[in-house]
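J.: sequence and predicted structure below; questions after.
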Amino acid sequence: MIKNATAVQQRSSRESGAAKTLSDAAEQDILEWLVVLPSQGVPVLANVLELAASEVAAMCDYSRIAFTASPTWVTAFLGCHSLSLRTKLRRGQFTPEDSARVANKLAATLRQRIIHDGVVTVFNANQTAGFFEYVAKHTMDERYETTVWVKSDNKSKERLTAILLADSTCLKYDPRVVSKMRPSSYEKTRVDSARLYNGFNRRLRPSIEAGFTHCCQPADMSWNKPLKDRMRAAWTDYLQAECSKIMTPQEGEEPKL
């Protein structure tokens, strides 16, 4: 609050570019590069701006201590150039309390089943997709731009499924790949197939509620998550390498990814 009424109309001013590490020309180069990527169908990830800014700072002979592309700088850069971050919302996502409740319920059911049936070895089979596509859920775009997320048919597991199998002795078995096929036209073959593959039927094994495999499925936590983490790390390293190439394009070439 201004106590002196005569100072209400006073404004402090400073030159353009003051209190900034990167120059206006350097920020303009980053902005032009970010505008080129969506035109080529490449989604601009949130960390791409940090990588690009770090590369520009290195080209301007700024050390990592002098400029770090901090979240504060990213927020100021986006606001200055009318950009915003977009993220995919998961409506109806379960809370950690719901996950803990379902995990405890499943563990109690399994312990009761093991004691009742005298089970010695517990096998854990996890069905997962054979191909992983890393689509960014946190992207950058112009402010007030409409974003539409198109969901796939969600049938990848039915076409090609990888089965991960392990047991309670910490023994991992070789993964098996099951491809989709039509039911046999011979009745005897269909009956035999249903009898042989009845082990995957819900009547013979406890089922896990949809959306809770991340806390109830050991194979999903110990196999899939580390794999996806390595994929994301490799994707980030790839982006960083591409940023280094794009920031120094050859003469007469347009920046592209």
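T.: Happy to help now that I have it.
J.: contacts, neighbours, all on C-alpha from now
T.: Fine.
J.: could you identify the helix or strand that succeeds the host helix or strand of residue 192?
T.: Assigned by DSSP states H and E, residue 192 belongs to helix 187-196. Following helix 187-196 in sequence order, the next helix or strand is helix 213-216 (DSSP H and E).
J.: and that following helix, what's buried?
T.: 213, 214, 215, 216 (16 or more other C-alpha atoms under 10 Å).
J.: mind checking how far the second one is from residue 187?
T.: For residue 214, the distance to residue 187 equals 39 Å [C-alpha to C-alpha, to the nearest Å].
J.: ok, and here's another one to check against it:
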Amino acid sequence: MLQLMALEMAIDLGLDEDMFQASWHWMKGFKKRFGLALRAPTRTGHDTQGDGEAALEAFSARVESIMEREGIDVVYNADQTGVNYEYLPAKTINARGENTVWIKCGGKTKYRATAMLLADSTGKKYPLFLVLKTTASKIKAVVQDNLKVRQGFGKTVWKQVEPLQDRFQCRLYGNPAAWWNSSISVAFLKYHFAERPDRATKKVMLLWDDFSAHFTDEVVACAEELNVVLEKVPPRFTWICQPADVAWIRPMKSRLRKYWIEMIRRQVRTNKSQQTTFKLVAPSRTTIVQWITQVWNDLPQSIILNGFGKCRLIQPVVDVGGVESDEVDKEMLSQLIAGCAVDDTIHLSDDIDTQDE
């Protein structure tokens, strides 16, 4: 965002791209001149690459053995991922030494949706299941009616949500936490696998991570009825054994960040023309559904196949450069979204100064 703001300021001053490019060296000097540093929380892991390779080898061998024994030709992978209404960066530029850093945004940092992705080893993608946050009724009978008739939504919200399913070719469910559960798992299996023409004679395999709502007695019984073999992805090793985590989710999240930044830039440009106090407006429910379905639909078949290939579930495919970098996004947001009111705290021990990199 620092780069974007500098370029926009240069345009306002009448400078063209040949005269000023806001290069990496300029940004480094700018941060040094004003005593600024990148701040970010840190994380550590316990499993090594060698551990992951061993888990992958055992997992792929087990899948191959089951496929041969059961006569399975097609492997599916489903994975859920959280989608935030606001993609705040992991880093922000701030004066050095301060204990508290204010991360400004549009007030919906706690709002999220859950997206369940599904694709198979032929590269085919399937309609998304999205779980959105909705308020639960205090009347038990109404709650049960909402679950049975309106996929968790109340009557008023359902009138707004139901048309979005046909408009964006997805399925929408609602609950107070916007979280996946076993009843949605059953609906997911029935929606995608109940109408298979060869269901009675041909088994398929579905790879799912070891999440409790994926393997309840009700879900397992439904899978058996639909002739679907459920196979758990090794816990702690989804990053190397699950196609979605290996190849699909990162480019999707990168594109979602680009949509969010473009929305902020439009709001900033509008605010400049109106000369009013800037207040960021977070995306609506409809916009979030549109963004998620659009990035999934735009994901190339080559990336889907690349995920299965890297997990050794099909023959390796040529690696594709479909992952869009999000490095700019992490540096770019602090000044665009001034004027809103949400904060976060980063301790000095988590202070990362990349000035001398």
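T.: Everything's here; your move. Only a predicted model underlies this, so the values are computations on that prediction, with no experimental measurement involved.
J.: superposed, what's their TM-score?
T.: Both chains were compared after superposition, and using TM-score structural alignment, normalised by the length of structure 1 their TM-score is 0.58; 192 aligned residues with a C-alpha RMSD of 4.1 Å.
J.: from the buried residues of helix 213-216 of structure 1, pick the one nearest residue 51 of structure 1.
T.: For the buried residues of helix 213-216 of structure 1, the residue nearest residue 51 of structure 1 by C-alpha to C-alpha is residue 214; the value is 30.4 Å.
J.: okay but that closest one is in contact with residue 222, surely?
T.: No - the criterion here is C-alpha atoms under 8 Å, and residue 214 of structure 1 misses it with residue 222 at 9.9 Å.
J.: let me see the contact set for residue 301 of structure 2.
T.: Residue 301 of structure 2 is in contact with 123, 124, 125, counting by C-alpha atoms under 8 Å, 6 or more residues apart in numbering.
J.: quick one, which of those are buried?
T.: Buried among the contacts of residue 301 of structure 2 (16+ other C-alpha under 10 Å): 123, 125.
J.: show me the contacts of residue 301 of structure 2 that map onto helices.
T.: Among the contacts of residue 301 of structure 2, no member is found in helices (DSSP state H).
J.: let me have the contacts of residue 301 of structure 2 in TSV, extended by distance to residue 182 of structure 2.
T.: Listed next are these as TSV, based on distance: C-alpha to C-alpha, whole Å:
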residue	distance to residue 182 of structure 2
123	27
124	25
125	22
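J.: just the contacts of residue 301 of structure 2 now: which is nearest residue 296 of structure 2?
T.: Using C-alpha to C-alpha, the contacts of residue 301 of structure 2 come closest to residue 296 of structure 2 at residue 125, 8.3 Å.
J.: that closest one maps to what in structure 1?
T.: Taking TM-score structural alignment, residue 125 of structure 2 has residue 172 as its aligned residue in structure 1.
J.: name the nearest residue to that match, ignoring sequence neighbours.
T.: residue 166 (4.4 Å; C-alpha to C-alpha, 6 or more residues apart in numbering).
J.: please apply the same query to residue 179 of structure 1.
T.: Closest to residue 179 of structure 1 by C-alpha to C-alpha, 6+ apart is residue 160, at 4.5 Å.
J.: isn't the one you found up against residue 178?
T.: Yes - contact criterion C-alpha under 8 Å: residue 160 of structure 1 and residue 178 qualify, at 5.9 Å.
J.: for the stretch 251-357 of structure 2, what spans make up the helices?
T.: In the stretch 251-357 of structure 2, the helices defined using DSSP state H, counting those that start in this stretch lie at 285-298, 301-310, 327-331.
J.: what range does the shortest one cover in structure 1?
T.: Yep, that's helix 327-331 of structure 2 we're talking about. Across structure 1, nothing matches helix 327-331 of structure 2 (TM-score structural alignment).
J.: and that helix, what's buried?
T.: 329, 330, 331.
J.: likewise the first one?
T.: Buried residues in helix 285-298 of structure 2, counting neighbours by 16+ other C-alpha under 10 Å, are found at 285, 288, 289, 290, 291, 292, 293, 295, 296, 297.
J.: now do the same for the fourth one: its match in structure 1.
T.: If you follow residue 290 of structure 2 across to structure 1 using TM-score structural alignment, you land on a gap.
J.: what's residue 290 of structure 2 in contact with, if anything?
T.: Residues in contact with residue 290 of structure 2 (C-alpha under 8 Å, 6+ apart) are residue 168.
J.: same question for residue 75 of structure 2.
T.: So residue 75 of structure 2 contacts 120, 121, 204, 205, 206, 207 (C-alpha under 8 Å, 6+ apart).
J.: find the nearest non-adjacent residue to it, please.
T.: Looking at residue 75 of structure 2 with C-alpha to C-alpha, 6+ apart, the closest residue is residue 205, at 4.9 Å.
J.: test my guess that that neighbour contacts residue 224.
T.: No - applying C-alpha under 8 Å as the test, residue 205 of structure 2 and residue 224 come out as separate, 10.9 Å apart.
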